[in-house]
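J.: return atomic coordinates for the entry below.
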Amino acid sequence: MIKILLVEDDLQLQEIIEDYFTAKSAGEIELVCAADGADGLTHAQEKDYDLVLLDVMLPEVDGFTICRELRRHSDVPIMFLTARQAEADRLHGYGLGGDDYMVKPFSLAELYAKANSLIRRAKGMIRDDLMSVGRISLDPYRGTASVDGREVELAPKEYALLKLLMENAGKIVTRETLLVRIWGYDFSGSDRVVDNHIKKLRQTLEEGAEQIKTVVKSGYRLEERK
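T.: Here you go, the predicted structure:
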């Protein structure tokens, strides 16, 4: 039996999702529902779930706060379901450790497919709690970064840039790749936006800034410095 926690204050949508998942899985998926953030957080902390479907705008406690709290002790897959479609909101959700993000209104079939994909992936993955390159460390499930053990506060895009560079440590990551992965295919601005955000990232990292190397006419590379 697969157990999914759905935290959603729209009771009609809650019922629709529950009925669809139950019918589609032939009863193999049990959906536990909570109508406010406080109740949802309590459920998530007291029981084990295979997936958490999480609205962002909730009474009592918002979805981003729930995600942040869960990532302090759990790597359960989290998918945000929300009407908030701004890029900053999506990046913030990913930065906090969310695994996926669906904007309302959405297809129930796509939601079901993504939910199953996240569950399968989580059951087959062994996750490291911490990514470390030289003096820089990043906890992708708490959404935090630190230099020499001191936590630093990163804006959503700077966090996303650092995470992508750390995932490709020692390799050149082109400006085009950074633009597509972080700003999206439909971004119409100049690639100078990457340089500006890298500058801000370096300023925030302070002693760790020297690890980010500029590769002329190409992009950036994160190097390890002992």
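J.: only C-alpha atoms from now on, for both contacts and neighbour counts.
T.: OK.
J.: spatially central residue for the protein, please.
T.: Geometric centre of the chain, nearest residue: residue 94, 2.1 Å, by Cα atoms, centre = their mean.
J.: which non-adjacent residue is nearest that residue?
T.: Closest residue to residue 94 apart from its sequence neighbours, by Cα to Cα, 6 or more residues apart in numbering: residue 100 at 7.4 Å.
J.: wait, what's in contact with that neighbour?
T.: Each residue near residue 100 by Cα atoms under 8 Å, 6 or more residues apart in numbering is listed here: 78-80, 94.
J.: what ranges does the protein have for its strands?
T.: 2-7, 29-34, 51-55, 78-82, 100-103, 131-133, 136-139, 144-147, 150-152, 172-174, 212-215, 219-222 (DSSP state E).
J.: winner for burial among the ones you listed?
T.: strand 51-55 (a mean of 25; mean count of other Cα atoms under 10 Å).
J.: one more, please, to line up against the first structure:
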Amino acid sequence: MPLPPDGYRSAQMPSVLLIEDDAPIRTSLTRSLRDRGHAVSSVSTALDGLRSVVEDRPDLIVLDLGLPDMDGADLLRMLRAVSRVPVIVATARDGEADMVRLLDAGADDYVVKPYSAAQLDARIRAVLRRVDTGRADTSLTVGTLRVDPGAREATLDGAALDLTPREFDLLHYLAARAGQVVTKRELLTEVWRIPYGGTDKTVDVHLSWLRRKLGETAQRPRYLQTVRGVGVRLTVPPSPAE
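T.: Presented below is the predicted three-dimensional model:
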């Protein structure tokens, strides 16, 4: 299946695809989101959702995990193979491990049932604002590291970096604040969208993976400099003479 292009926002109202198998919830959310200015379509199965993404190209997906034909987590991975459309996971699963796993797999936000239509509407608007801002961003260059948020690509010394969606988000956030110390709590809030709870270990693990792909280690850093007791910053590496 071809990859739907980015930048297909409706000129009048954002289109939202609701993938939810519970008929009463689906009907109620569809009505409430339409009342709040969204063009809403809905399906009850994962395969119908995948087909709709490819054919209709919605601006955003609200994805339930407990679908009858496929777990929503598996559908998310399939969606990320064919589309960059923003996805908000809406589920009764409230465990931190599930939340981190789905956000790492490419979800843009995670909301736990029960939630109000007003809360979901606010999250939809927030995600779409971030998407629009990302499309307007120009490429960021730090030393020989280049981060292109529009294409979601990063290169080092001209070679493409093989980054997961969360690794790219982490690198982009740090590159946009090059030279500034960023706390792990800020990264959890802004990159992982976990404002309450969460552990620094999540950030530490991803920083370790990112260091490896940048060709460095915590003991011999180049771009990622740890500021003990404070956080991390991305900087231009010192020249060999230094």
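J.: fetch the TM-score of the aligned pair.
T.: The pair, once superposed, lands on a TM-score of 0.70 when counted by TM-score structural alignment, normalised by the length of the first structure; 218 aligned residues with a Cα RMSD of 4.0 Å.
J.: hang on, the earlier thing: the second structure: which residue goes with the residue nearest to residue 94 of the first structure?
T.: With TM-score structural alignment as the criterion, residue 100 of the first structure lines up with residue 109 in the second structure.
J.: which position in the first structure aligns with residue 227 of the second structure?
T.: By TM-score structural alignment, residue 227 of the second structure lines up with residue 215.
J.: quick one: its match from residue 195 of the first structure, how far?
T.: As judged by Cα to Cα, to the nearest Å, residue 215 of the first structure and residue 195 of the first structure stand 12 Å apart.
J.: can you check residue 218 of the first structure too?
T.: Counting by Cα to Cα, the gap from residue 218 of the first structure to residue 195 of the first structure is 11 Å.
J.: residue 7 of the first structure now?
T.: Taking Cα to Cα, one finds residue 7 of the first structure at 39 Å from residue 195 of the first structure.
J.: next one: residue 61 of the first structure
T.: Between residue 61 of the first structure and residue 195 of the first structure the computed distance is 36 Å (Cα to Cα).
J.: likewise residue 65 of the first structure?
T.: Distance from residue 65 of the first structure to residue 195 of the first structure, counting by Cα to Cα: 31 Å.
J.: if we can go back for a sec, show me which of residue 218 and residue 195 of the first structure is the more surrounded one.
T.: residue 195 (15 against 12; other Cα atoms under 10 Å).
J.: in the second structure, which spans are helices?
T.: 23-35, 46-56, 72-82, 96-104, 117-136, 165-175, 184-190, 200-213 (DSSP state H).
J.: need the counterpart of residue 166 of the first structure in the second structure.
T.: Under TM-score structural alignment, residue 166 of the first structure pairs with residue 175 in the second structure.
J.: neighbours of that match, how many?
T.: Neighbour tally, residue 175 of the second structure, other Cα under 10 Å: 22.
J.: what's it in contact with, if anything?
T.: With Cα under 8 Å, 6+ apart, residue 175 of the second structure has these contacts: 140-142, 147, 234.
J.: from these, pick the one nearest residue 57 of the second structure.
T.: residue 147 (25.8 Å; Cα to Cα).
J.: my guess is the closest one contacts residue 170. True?
T.: No: Residue 147 of the second structure lies out of contact with residue 170 (Cα atoms under 8 Å); the separation is 11.1 Å.
J.: translate residue 205 of the first structure into the numbering of the second structure.
T.: Counting by TM-score structural alignment, the partner of residue 205 of the first structure is residue 213.
J.: my read: that match touches residue 159, true?
T.: No: contact between residue 213 of the second structure and residue 159 fails when scored by Cα under 8 Å: they sit 11.2 Å apart.
J.: what about the two, which has more around it?
T.: residue 213 (15 against 11).
J.: tell me the contacts of the more buried one?
T.: Counted by Cα under 8 Å, 6+ apart, residue 213 of the second structure has contacts 161-163.
J.: ok, those residues in the first structure: which stay?
T.: Checked against the first structure using both residues aligned by TM-score structural alignment, their matches' Cα atoms under 8 Å, the contacts of residue 213 of the second structure keep these contacts: residue 163.
J.: can you tell me which of the contacts of residue 213 of the second structure comes closest to residue 80 of the second structure?
T.: The closest of these, once distances to residue 80 of the second structure are taken by Cα to Cα, is residue 163, at 13.4 Å.
J.: distance check, the aligned partner of residue 17 of the second structure in the first structure against residue 170 of the first structure.
T.: In the first structure, the residue matched to residue 17 of the second structure (TM-score structural alignment) is residue 5. For residue 5 of the first structure, the distance to residue 170 of the first structure equals 39 Å [Cα to Cα].
J.: residues contacting residue 22 of the second structure?
T.: Taking Cα under 8 Å, 6+ apart, one finds residue 44 in contact with residue 22 of the second structure.
J.: just how off-centre is stretch 59-68 of the first structure within its chain?
T.: For stretch 59-68 of the first structure, the separation from the chain centroid amounts to 14 Å (computed by Cα atoms, centre = their mean, to the nearest Å).
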